[in-house]
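> Pasting the sequence and the predicted coordinates here, then a few questions.
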Amino acid sequence: MWRMTVNSGETATTTVQGRIRDCTAQGKGLSKLGAGDIAVVDSPDMTRREADVLADAKPGAVVNLSRFTTGAIPNYGPHLLMDAGIPLVEGAGAEVRSVLRSGKKAAIGADGAIYVGKKLAGKGEYVDRAAVDASFAAAQQSLVDQMEAYFGNTIEFIHSESPLLIDGVGVPELGDAMAGQKVLVVSGFPGEGGLLRERLGNLRNFIREYSPVIIGVGGAADTLTDLGYDPDFIVGDPSDISAEALRGNARVILPADPDGHAVGLERIQDLGVGAMTFPAATNSPMDLAILLAAFHDAETIVAVGDAVDLDRIFANPEGASPAALLARLKAGRRLVDSTVIENLYRSTSGGGVAWAWAILGLLVALAAVILIVGLGGPGEFTENLVDTWNQIALRVQGWFN
């Protein structure tokens, strides 16, 4: 790696050259990242932990396909890298990742232009320390304001929905359909149609082994039906769900306003399908599905869909509403994200299963030998086995004499 500095008046510009290392989630360049390399990442609002790993490798520069700081949260990542004297280039764009392949020689111009060989691959912007500091301060104040509003709304929700959250007032009566059972709550992923199928594929062994009660949330009910799973319950707006799924064996539950009005009731009536309503001050069918399983004494609730955690609350997405937080807190220790189950089955499959099949194969082969030897000799079955064993023992003894 070489770095060339050119002084023009009072402004210093820098050109960096080195080998590209794809350190994005899809790449494997992080393990090979060394001093002087150009690390390519895709880390909006880079965390301190991510930056620390990069800084330890002493790269010549870090190119971020996204922005090191978006202004959504006060993150320390870019500060740590800049304190280590590592030039940062941001906003290169996801489309250049396929060009910036690990191992290729590249250079970054003083204007942020990124070259692979002599070919222009893309362009980013050098990160300015003053701009990072200003963005951090603004994001810090914005986060405080946002959290004050969020928890204010949370208190309001508790005030209006305490009968539901404490005593389950309004929860549809389902008998003991979920009591002591494992319940799989399946919701979709915004803009990721294939991701839901992939996640359900990873759960097939769990579903086969435990036969959980399945709740299809909204359009995810159609995905379940397409994959051959028959939901036990469907929670959501009927306009988002196919007639085939609604007419199946699932019991349909419609989210309703606190006054009892449910959107999509007309469609249910037109289809001649029976349905129950779930009145609450949230319009999220996922929240309602989790509460449904929690109040009907599910043993374990496995949620497939976007997780709600502190990072998402900080980022202020619509899906991390106060109702979403409180529904998950109500489910408590019974609620787990499906990725936990996927990882468990991934770690217990593979090698263990391969050994089981190998042992089974040896047993089958041994049984076949016993059957052939026992039936193939001139004497009785037992005599044939004894004679064969004695011959094998004598042969082995001869090898060692």
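Right, received. Where do you want to start?

> switch to C-alpha atoms for all contacts and neighbour counts from now on
Fine.

> tell me what the helix or strand that residue 346 is a member of is packed against?
Secondary structure from DSSP states H and E places residue 346 in helix 338-348. Other helices and strands packing on helix 338-348, by 3 or more C-alpha pairs under 8 Å, 6 or more residues apart in numbering; DSSP states H and E, are helix 193-202, helix 204-210, strand 300-304.

> Pasting the second one now:
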Amino acid sequence: MRLRLRQRRTAPDEPGLHGPVRVDPRTKNLTKRLRPGDVAVIDHLDIDRISAEALIACRPRAVLNAARSTSGRYPNLGPDIIVQAGITLVDDLGPDVLALTEGREVRILDGGVYDGDQLVAEGVVQDEATVAAAMEEARAGLAVQLESFAANTMDYLRRERELLLDGVGVPDIETVVDGRQALIVVRGYHYKEDLAALRPYIKEYRPVLIGVDGGADAILEAGHRPELIVGDMDSVSDRALTSGAEIVVHAYRDGRAPGVERVEKLGVKHVVFPATGTSEDVAMLLADDKGAELIVALGTHATLVEFLDKGRSGMASTFLTRLRVGSKLIDAKGVSRLYRQRISSWQLGLLVIAGLFALGVALASTVAGQTMFGLFGAWTDDVLSSVRVFFGGSA
């Protein structure tokens, strides 16, 4: 039920932060319409790194979280990213804050959220000290999460043994993968930087470009075209789906595939891949089963904290999928940080000048070079004489 609040709008001269609210329990959906200066209202337990980076890219004035940004289960990375960006983060506001009317001006003061004079909800303002303290406490709970992760891994192995070991259930596709390299792009950590760093690799080897949901849009934004799009189709644009790529809809094990309805409305041909794991797992298994000689993973999850940061117990499937793919898999994560060009522009300029000087000296030592320099000198004299005559005549 929506709160019945006074209709007086918050005056700009009242103390605190002011801004129009954008409300959505799902951070991924909210960032699609969040604008600079807005106040983001979410319900996100344990804000992960990717969600935090998506929020700060929208440059909101504040982030109001109905849930706890750090529950203590594990040291999640999102709250620190938001605070370090200078964005006000108010935690544990409760469900009342989600009842705010979209677009309505609110005021935030000392952890309280006001609509006019009405206090809507009250939470905890996070800063560097509180976030650091929460991280320290959360590290103590990591052992419990590790045990849970291991249990989920064994459970997934029992349920998907035939798929992992024998490839049972992998659909047929039209895209030729056999004998080629495959680049799987997920909108994960540092995906933009790593995708830019791999541009020479893409140009030379022309791998099969596989976009996992929004990863297909990342491929398009980088100036390439995906050949395959794999996922549940909840975060990929219509532009990507109609780009000519072959569509593989990730479905639940019981056959339900919410993404099918969307692609059918667009009139796009597709196949369905039922699997328990994540969409990035499905993409890896598909590329491996269809004969890719090498699989380069970009933006995917690789560490325990990243698995937990994703917020799904099913991330254990990624661990087993990586074991299944084995030596074919190369992780592109951090390529842009591992290698950076160390030659500055002025150094490059001096190198070019030195090269031209050396070329001039070499030419001057040959008969043909001396003749060329003589002709160039004569041409220069003619040009200068013409210029002098022109300006002399004008005077």
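Done, it's in. In this text the structure is predicted, and so the values were computed from the model without any measurement.

> buried set for the helix holding residue 346 of structure 1?
Using 16 or more other C-alpha atoms under 10 Å as the test for burial, helix 338-348 of structure 1 gives 338-339, 341-342, 345.

> how far out from the middle of the chain is that helix?
Distance of helix 338-348 of structure 1 from the chain centroid (C-alpha atoms, centre = their mean, to the nearest Å) equals 11 Å.

> Tell me which residue is most central in structure 1.
By C-alpha atoms, centre = their mean, structure 1 has its centre lying nearest to residue 339, at 6.0 Å.

> Tell me what angle the helix holding residue 346 of structure 1 forms with strand 300-304.
100 degrees (axes from the mean of the first three to the mean of the last three C-alpha atoms, to 10 degrees).

> And residue 325 of structure 2, what's its match in structure 1?
Using TM-score structural alignment, the equivalent of residue 325 of structure 2 in structure 1 is residue 331.

> In this structure residue 49 of structure 2 contacts residue 309, no?
Yes - applying C-alpha atoms under 8 Å, one finds residue 49 of structure 2 in contact with residue 309, separated by 7.1 Å.

> for structure 1, what spans make up the helices?
48-57, 77-83, 129-167, 193-202, 204-210, 220-226, 243-246, 265-271, 285-295, 310-315, 322-331, 338-348, 351-376, 381-400 (DSSP state H).

> which stretch among those comes nearest residue 183 of structure 1?
Closest to residue 183 of structure 1 of the helices of structure 1 is helix 285-295 (C-alpha to C-alpha; 7.0 Å).

> Tell me the counterpart residues of the closest one in structure 2, please.
Aligned by TM-score structural alignment, helix 285-295 of structure 1 corresponds to residues 279-289 of structure 2.

> go on, stretch 381-395 of structure 1?
Following TM-score structural alignment, stretch 381-395 of structure 1 has no partner segment in structure 2.

> on that earlier part again, report the contact partners of the residue nearest to the centre of structure 1.
For residue 339 of structure 1, the contact set (C-alpha atoms under 8 Å, 6 or more residues apart in numbering) is empty.

> One more: residue 315 of structure 1?
72-73.

> what's the answer for the one 4 residues further on, then?
Taking C-alpha under 8 Å, 6+ apart, we find residue 319 of structure 1 in contact with 306, 308.
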